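In: Could you look at this predicted model? Sequence included:
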Amino acid sequence: MKKFKIILSILVICFMFATIVACGNIEKPTSADTNKVEGSKTETAKAVKDDAIYYTIGMNINIPYWQDHKKGLEAAAAELGVKAVFTGENGNDAANQINIFEQVLAKKPAGILVSPIDPEGMIPAINKAIEAGVPVVCIDSDAPKSKRLTYFGTGNYEAGYAAADILAKAIGEKGEVGLLTIPGIFCLDERQRGFEQRIKDKYSNIKLVSVQNDEGDPTKAASVTSQMLQAKPNLVGLFGDDAASGVGAAAALREGNKLGKIKVVAFDKDSAVLDLVEQGSIEATMVQRTFTMSYYALKFLNDYNNKSVKMATDMKGINPLPQLVDTGIMVVDKESAKKFK
């Protein structure tokens, strides 16, 4: 009997090991279209039609920031066995992004992930999709007044709030500072609001003396930073709350022989920014979990379609998803920059 128990135990362990190995085998996506991702057909996605496609609609999609979003989308699509397409507005033209959304909606997709440039302007399009039975999740930038199911992304007000603390420490909690941003984009407006509020609440000896529009372009960021330096010669710090601002600000400071003297806090983690942080030219950069946003947002959409997300009681017409998921922020400084390369 004892011998039988030992043999049985060995068989159970072998079965468990085989099961674990089998579950860990994930097929990589293959597609001729670099913007279309196809996963292997799996049981998870069987409730979604074979020809159904999920779409991600971004903004300013050619900047490095969106590469991790695409990787997250690819990984989730491969695991779920669904098709996904990454598209969007090449710049920050809100009207064109809405047109792209309408074109995607006409294709009757399985679902849409969108980063709205103009949340208010995007409301009718999002609501139209929801009413047509196409689920919509916001990523990166939210449209909280719309009928979107949920938001996956950074708590941008909190990120701006934290950036103020980092810059304040770098400049000794006193002096004049400037801000580079793109006005009218909800996520950036929230970062600016958090930054300004924190300075107002805690740092009475810090004064925000200039806010400039860099248009999401490093060249423009360099130009407006140079103008800021001339107009505000006592400037001691800069916060760039969009992905293009850090590199542009650093270029202008280098040209003006003030690199390292005027402290800079940037946003996001393209290679040029990380190099500048590692060199000590930029004090720190606020890094978002971009892969996580798209990866889990697509999984939530697919679960929603497959009715895999349930509530404690059956309440028809009630959205079972959380209203928002804050994916957090990581502060990258000189000591930690190498980890993100």
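Out: Structure received.

In: Only C-alpha atoms from now on, for both contacts and neighbour counts.
Out: Noted.

In: residue boundaries of the helices in the stretch 1-150 of the chain?
Out: 2-23, 65-80, 94-106, 119-131 (DSSP state H, counting those that start in this stretch).

In: out of those, deepest packed?
Out: helix 65-80 (a mean of 23; mean count of other Cα atoms under 10 Å).

In: elements contacting that helix?
Out: Counting contacts by 3 or more Cα pairs under 8 Å, 6 or more residues apart in numbering; DSSP states H and E, helix 65-80 is packed against strand 36-38, strand 83-89, helix 290-305.

In: Please name whichever of those is nearest to Thr19.
Out: helix 290-305 (22.9 Å; Cα to Cα).

In: Can you give the contact residues for that closest one?
Out: Contact with helix 290-305 is made by 45, 47-48, 54, 65-66, 68-77, 80, 110-111, 113, 135-137, 139-140, 152-153, 309, 321, 327, as judged by Cα atoms under 8 Å, 6 or more residues apart in numbering.

In: I'd like to know which elements the next helix or strand after that helix is packed against.
Out: Using DSSP states H and E, the helix or strand that follows helix 290-305 in sequence is strand 325-326. Here strand 325-326 touches strand 150-153, going by 3+ Cα pairs under 8 Å, 6+ apart.

In: The strand it packs on: how far from the chain's middle?
Out: 9 Å (Cα atoms, centre = their mean, to the nearest Å).

In: Put this next to the previous one:
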Amino acid sequence: MLRATLFAGLATLALLVPAAAADFTLSPAIKARAEAKEKPTFVVSYHDPALSVAVPMRTGAEAAGKELNVNALFTGPVGGGAEKQVAELENWITKGVDGIAVSSSSTDALAPVINKALAAGIPVVTFNTDNPASQRLTFVGQDLVYSGVVMGETLVKEMGEKGKILIFTVDAAAQWSKDRENGARQALAKHPDIAIAGLINTTNEPQQIYAAIENAVLANPDITGIISLDCCSFPAIGQYLERNGMAGKIPVVGSDLLPQTRELIISGALTSTITQNPQRQGHDAVVVLNEIYAEGKMPPSHTDTGVEVIDKSNVEKHQAE
């Protein structure tokens, strides 16, 4: 088993304030409220609050709200959908909230509304999933490409330098998925004897996830490894392997540490997970917004919440997220 390694803690990756942040100024109304020390309202918009990984993000955002005595509203389009998220954000811009943190369901679709909020003097940061096409002031979260690299490297260490693998994701079109896939492919490309049989887009409905896993594994009986790019197809893969007498026979590397994922690592059905500290992502997004509002402090371009590998050797030291 691969020993867990902390690749990065919470650290800023850029020492200089980015140009977009340097040029940003609060709207007169927000600035007046800040100078009067009024309690601000910050919106934390996640791309799909129905996902299990959203729970610790909400917990973190709401905890920061209590610590800082600010209103932290965790919201987003249940079930996902870029159009719905854009409509919600348009509504918050009209209401004149004091800051917005966004995890984008689509980079291209969300960039214009993010820029619209910034043009109106509302500070906007991204968290969990970045939107590099926008002028967002900072990104609070894991380096997603790097997390994909770690996934690929971890699988190679468990599987060896030859084989055939499948990659699963609940949303192949999402920026976070593209970034992790890119990173995983970068790592695997260093090993020409490893073939990627396919990228399987499961969607995020539980029955569809399981069916997609079953169909893909049955169609590729000679696979020697699996990568899951997300929180939710990962435990479903472990379930499938357990039910079909394959637990422990195929190394499986994925993301996040949901309660079911934790149990499946303990049982040996899943091999390793790459955690991203989702609670801290929600928490620190609110902290950064409050620093902008209350102190006029502009953030660095990226606040990294880290990459940690958890496997059977250390999983019992970690609580589910």
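Out: Perfect, I can see it now. All of these numbers come straight from a predicted model, not from anything done at the bench.

In: Quick one: the residues in structure 1 that stretch 276-291 of structure 2 pairs up with.
Out: Alignment of stretch 276-291 of structure 2 against structure 1: residues 288-303, by TM-score structural alignment.

In: Report the separation between the residue sitting furthest away from the middle of structure 2 and Ala294 of structure 2.
Out: Largest separation from the mean C-alpha position in structure 2: Ala36, at 35.3 Å (Cα atoms, centre = their mean). Shown here: Ala36 of structure 2 relative to Ala294 of structure 2, a distance of 10 Å by Cα to Cα, to the nearest Å.

In: and what of Gly163 of structure 2?
Out: 54 Å.

In: same deal with Glu62 of structure 2?
Out: Per Cα to Cα, Glu62 of structure 2 is found 18 Å from Ala294 of structure 2.

In: next one: Val43 of structure 2
Out: Distance from Val43 of structure 2 to Ala294 of structure 2, counting by Cα to Cα: 16 Å.

In: neighbour-wise, which of these two wins?
Out: Neighbour totals were compared for Val43 of structure 2 and Ala294, and Val43 leads with 23 against 18 (other Cα atoms under 10 Å).

In: What is the equivalent residue in structure 1 for that one?
Out: Val43 of structure 2 maps onto Tyr55 in structure 1, by TM-score structural alignment.

In: now swap in Thr12 of structure 2 and tell me
Out: For Thr12 of structure 2, no residue is aligned by TM-score structural alignment.

In: ok, Thr12 of structure 2 - how many residues close by?
Out: Neighbour tally, Thr12 of structure 2, other Cα under 10 Å: 15.

In: Give me the distance between the nearest residue to it once chain neighbours are set aside and Ala195 of structure 2.
Out: Leaving aside its chain neighbours, Thr12 of structure 2 sits nearest to Thr303 (4.6 Å; criterion: Cα to Cα, 6 or more residues apart in numbering). If you measure Thr303 of structure 2 against Ala195 of structure 2 using Cα to Cα, the figure is 34 Å.

In: Same drill for those two, tell me which one is more crowded.
Out: Neighbour count, other Cα under 10 Å: between Thr303 of structure 2 and Ala195, Thr303 has more, with 24 against 16.

In: which one in structure 1 is aligned with that one?
Out: In structure 1, Thr303 of structure 2 lands on Val325 (TM-score structural alignment).

In: which residues sit in contact with that match?
Out: Taking Cα under 8 Å, 6+ apart, one finds 150-153 in contact with Val325 of structure 1.

In: For those residues, pick the one with the most neighbours.
Out: Neighbour counts for the contacts of Val325 of structure 1, by other Cα under 10 Å, peak at Phe152, which reaches 29 neighbours.

In: from memory that residue sits against Asp140, does it?
Out: Yes. Using Cα atoms under 8 Å, Phe152 of structure 1 is in contact with Asp140, at 6.7 Å.

In: So which bit of structure 1 is stretch 102-121 of structure 2 matched to?
Out: Under TM-score structural alignment, the alignment places stretch 102-121 of structure 2 onto residues 114-133 of structure 1.

In: Run through who's touching the matching stretch.
Out: With Cα under 8 Å, 6+ apart as the criterion, stretch 114-133 of structure 1 contacts 56-59, 92-94, 97-98, 101-102, 105, 135-148, 184-186.

In: Could you rerun that using 6 Å?
Out: 56-58, 94, 138-141, 143, 146-147, 185 (Cα atoms under 6 Å, 6 or more residues apart in numbering).

In: Let's have the residues you listed in JSON lines, adding distance to Leu298 of structure 1.
Out: Formatted as JSON lines, those follow (distance: Cα to Cα, whole Å):
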{"residue": "Thr56", "distance to Leu298 of structure 1": "9"}
{"residue": "Ile57", "distance to Leu298 of structure 1": "12"}
{"residue": "Gly58", "distance to Leu298 of structure 1": "14"}
{"residue": "Ala94", "distance to Leu298 of structure 1": "23"}
{"residue": "Cys138", "distance to Leu298 of structure 1": "11"}
{"residue": "Ile139", "distance to Leu298 of structure 1": "10"}
{"residue": "Asp140", "distance to Leu298 of structure 1": "13"}
{"residue": "Ser141", "distance to Leu298 of structure 1": "15"}
{"residue": "Ala143", "distance to Leu298 of structure 1": "17"}
{"residue": "Ser146", "distance to Leu298 of structure 1": "19"}
{"residue": "Lys147", "distance to Leu298 of structure 1": "17"}
{"residue": "Ile185", "distance to Leu298 of structure 1": "23"}
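
In: For PyMOL, what selects the buried ones among those residues?
Out: The PyMOL command for the buried members of those (criterion: 16 or more other Cα atoms under 10 Å) is given here:
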select buried, resi 56+57+58+94+138+139+140+141+143+146+147+185
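
In: got the helices and strands packed on helix 65-80 of structure 1 as a markdown table, with distance to Val21 of structure 1 and mean neighbour count columns?
Out: Listed next are the helices and strands packed on helix 65-80 of structure 1 as a markdown table, based on distance: least, Cα to Cα, whole Å; neighbours: other Cα atoms under 10 Å:
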| stretch | distance to Val21 of structure 1 | mean neighbour count |
| --- | --- | --- |
| strand 36-38 | 23 | 24 |
| strand 83-89 | 25 | 22 |
| helix 290-305 | 22 | 22 |
